[in-house]
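> Provided below are the primary sequence and the corresponding predicted coordinates.
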Amino acid sequence: RSLFLRIPKRPVVLGTMAMAPDDVEDLKKRLRQHDQMYASMQQQGKPFEALEHLEKGLFVRKELYGPEHPEVGRVCQVFTTSCNTLAMNSLQRDNHMLAYELLKKAEILTSPSGYISDNKMRMKLRAVTFNNFGCFYKRRGKLHAALQYLAKALKIELTSEEVDNPAGTHLNLCATLSQLGRHGPALEHAQCALELLEAMQDSREKGEGGGAFGQQNTTDDGSILAIAWHNIAVEQEHLGMLDAGLTSYEQAVIVAEREWGAGHIKTLAIKHSLEEAKHKASTRRSPVKPHAGHSMQGVASKAASPLDSILNPASSAPGLKGQGGFRQSNIAAKKGPSPLQKGGAKVGIKAYPAGG
């Protein structure tokens, strides 16, 4: 339920404006209507219609309470989270214009001039937004723009204790750099992601907690760990480190079987990449003339392609009192195997389920 102010029978100052009681009552009525429609659209599974009423309710709150009121900041956080979630869903459906508009709103609202007074939460959401912009531009093939946004996200994550673990951003940077042919730096980012994830696992095993992150995202961390090992293997393969790549693929399979199960489609896809890498390694040790039209480069591309669409989860926008999010994982099959991309927003308002 929304928080409403008690209005005396004289003009009052709300925010920076003096309003008569009738004007205040009108705003309160509009706010109730938008909140009711927001809840109704959520229940009907219409997230974009719900977002429209959430946005209108946000600006009614700003007019009613003033931009510094905690209620305005709280709803702004929910709205920003929803914008990120729906932007990534739209991107998956190739609705690039809508995805851009939603991310741009999130970028504006997480700026210093936005309505989120809690600076730690603002920077947390800003890092998520920049990460998603990186995914957006990578999807559009604008790799240098993607790198700029991902670098901004990583800078925030490395200088703030309150943001998501930067492992996901490192993996996005890995995927983008790999597509640019910069496999050395790509490998370094994948290895950074692995180190961060393993350090978090060690902290949990030692009972050092990790707050909401440690309690709520063990499974998600495990999934990212499988992706990290896979990306390391891919980049090692690109750099001609075939034996090291095989070891990394094997580690990716071990983690994938533990997290997803041996028969899961994602696990099977990573196993397929491992088998293709083994075949490539054995062929190099004992050269065999490939069949016509089936170069080793073509084999490598085929190894990566099964993962192109199966690591793309979808989610709905969060409610005012709920939490929601989105993490995108993607493999783009270009020339040779491509690393997994880990990105998208996974944020919450009351209990923050960190992870990217």
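Arrived safely, thanks for sending. A quick note: this is a predicted structure, and the numbers were derived from the prediction, not measured.

> contacts and neighbour counts: CA atoms only from here.
Will do.

> list the buried residues of the strand or helix carrying Tyr249.
Using DSSP states H and E, Tyr249 falls within helix 242-260. For helix 242-260, the neighbour count (16 or more other Cα atoms under 10 Å) marks 242, 245-246, 248-257, 259-260 as buried.

> ok, and here's another one to check against it:
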Amino acid sequence: MSDTENIDITNLSEGKVEKYIQQLENSILKRTTMYGLNDVTMMKQNHILCKLLNQQGLIALQKQNYEQCIEYLRKAELATIYVPELKVQTFNNLACYYRKMGKTRTALQYLQQALSIELQQKQSTSLPDIYLNLCAVLSQLERHEEAIQHIYLSIIMLQHELLISTFQKPEQRQDQPNEQLFPSRQSSVQYVNSVKSHCNETKKQQERMSILVVAYHNLGVEMEHLKLQFESKKIFQSALLLSEQCLPQEHQLRHTLEEIIKKYNTEQQQLVNEQLTLKPLLPKVHQKNSELKQIYNSVSPKQIIKRNTQLQSMKNNQYKNFKFMKKNSYTETYRLERDRIMSINATTDVIIKNQENKDISNLPFLKTALDTVNQTTIF
């Protein structure tokens, strides 16, 4: 089998993706058996297979074909053993699946693995998406303070990415002004490729803008959860303005934002009448400060002396109560034992006197009485 093994790509263009995936899997298996795990062609095929499986998994997820989705994504997870650079993408997609199925803790575990891998990379492009998904999962787990911190990071990184791409465009125009003004100087192939790359770049920028709108929307939702009504309204307004620039008019998110703004406008008079109070955007930090202040007050010298005095007085009272109870218990035991011994002695004296007087008519009764007294012994 030659290194340049041909795979029928026409099946992919015709939509027969399943057959193309099977051809890739069979080819990878054969090349691994013949050439080992270091075969370059096999690694390239694994890379293509993993990307294709992720793509088909997301398509199946959108079509709500969950069994086929998890089948594709599990195969992609196995393929990442040979393609570690696609682990982040695969884990991110698996998290989307498990979140859709309601298994939020499993989704959180996959996202944490993806985040730990991505943070170690020198150049990262997936961090905004991971933080966005982390926000959604943490919000479902009612951990809104952590969710809002992750969505802040996602928005900052998305804005930075869009700003960089915006500043790069004028530089490209200055570097190649003649090629854009006079495309005839280029070959037809080069010109078509430059137009395609420009269209792809514009499309990618629009996609990132739409993700930024989603991030703004999620930030507004988390602020509502944290009772930051005034701040959430401003965020939703910014999201609506941005959606009008980058989303089509029939987009569902755009309609959702319009409905949210209408709701806020109907409640505007009520919000204006309420007293505006500034709340911390990160309540967890504020809570920690109050807890530290409370701990400091509890370990102050005055509090320690007061607490030690209270403990000592409690110990003394417990010791006095114990001595009193012990004394009373001894007194009660002594009284019962004394009465028992006196009863035995009195009965014995009567028996002896009756025997001396040779009056044995009451002897059986006295013996029965003596046995009854002996049964009440307290030991």
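Sure thing, it's come through. Please read all numbers here as calculations on a predicted model, not as lab measurements.

> next, the TM-score between them, please.
TM-score of the superposed chains, computed with TM-score structural alignment, normalised by the length of structure 1, equals 0.63; 246 aligned residues with a Cα RMSD of 2.7 Å.

> in structure 1, what residues pair with stretch 181-193 of structure 2?
Counting by TM-score structural alignment, stretch 181-193 of structure 2 falls onto no part of structure 1.

> where in structure 2 does stretch 222-239 of structure 1 fall?
Going by TM-score structural alignment, stretch 222-239 of structure 1 sits over residues 209-226 in structure 2.

> one step back: just give me the closest of the buried residues of helix 242-260 of structure 1 to Met121 of structure 1.
Lowest distance from Met121 of structure 1 to those (Cα to Cα) belongs to Glu259, with 29.9 Å.

> and the corresponding residue of structure 2 for that closest one, what does it touch?
Correspondence of Glu259 of structure 1 to structure 2, assessed by TM-score structural alignment: Cys246. Cys246 of structure 2 makes contact with Gln206, Met209, Ser210, according to Cα atoms under 8 Å, 6 or more residues apart in numbering.

> gap between the helix holding Tyr249 of structure 1 and the chain center?
23 Å (Cα atoms, centre = their mean, to the nearest Å).

> with stretch 13-27 of structure 2 instead?
37 Å.

> same question for that stretch: list its buried residues.
By neighbour count on 16+ other Cα under 10 Å, the buried set for stretch 13-27 of structure 2 is Val17, Tyr20, Ile21, Gln23, Leu24, Ser27.

> with stretch 328-343 of structure 2 instead?
Of the residues in stretch 328-343 of structure 2, those buried (16+ other Cα under 10 Å) are Glu337, Arg340, Ser343.

> in structure 1, what range does it match?
Mapped onto structure 1 using TM-score structural alignment, stretch 328-343 of structure 2 covers no residues at all.

> what lies in contact with stretch 182-192 of structure 1?
With Cα under 8 Å, 6+ apart, stretch 182-192 of structure 1 has contacts from 167, 170-171, 173-178, 228-229, 231-232, 235-236, 238-239.

> could you redo the last one with a cut-off of 10 Å?
With contact meaning Cα atoms under 10 Å, 6 or more residues apart in numbering, stretch 182-192 of structure 1 is reached by 166-180, 193-195, 197-198, 227-239, 339-340.

> gap between that stretch and the chain center?
20 Å.

> in structure 2, what range does that stretch match?
On structure 2, the counterpart of stretch 182-192 of structure 1 by TM-score structural alignment is residues 143-153.
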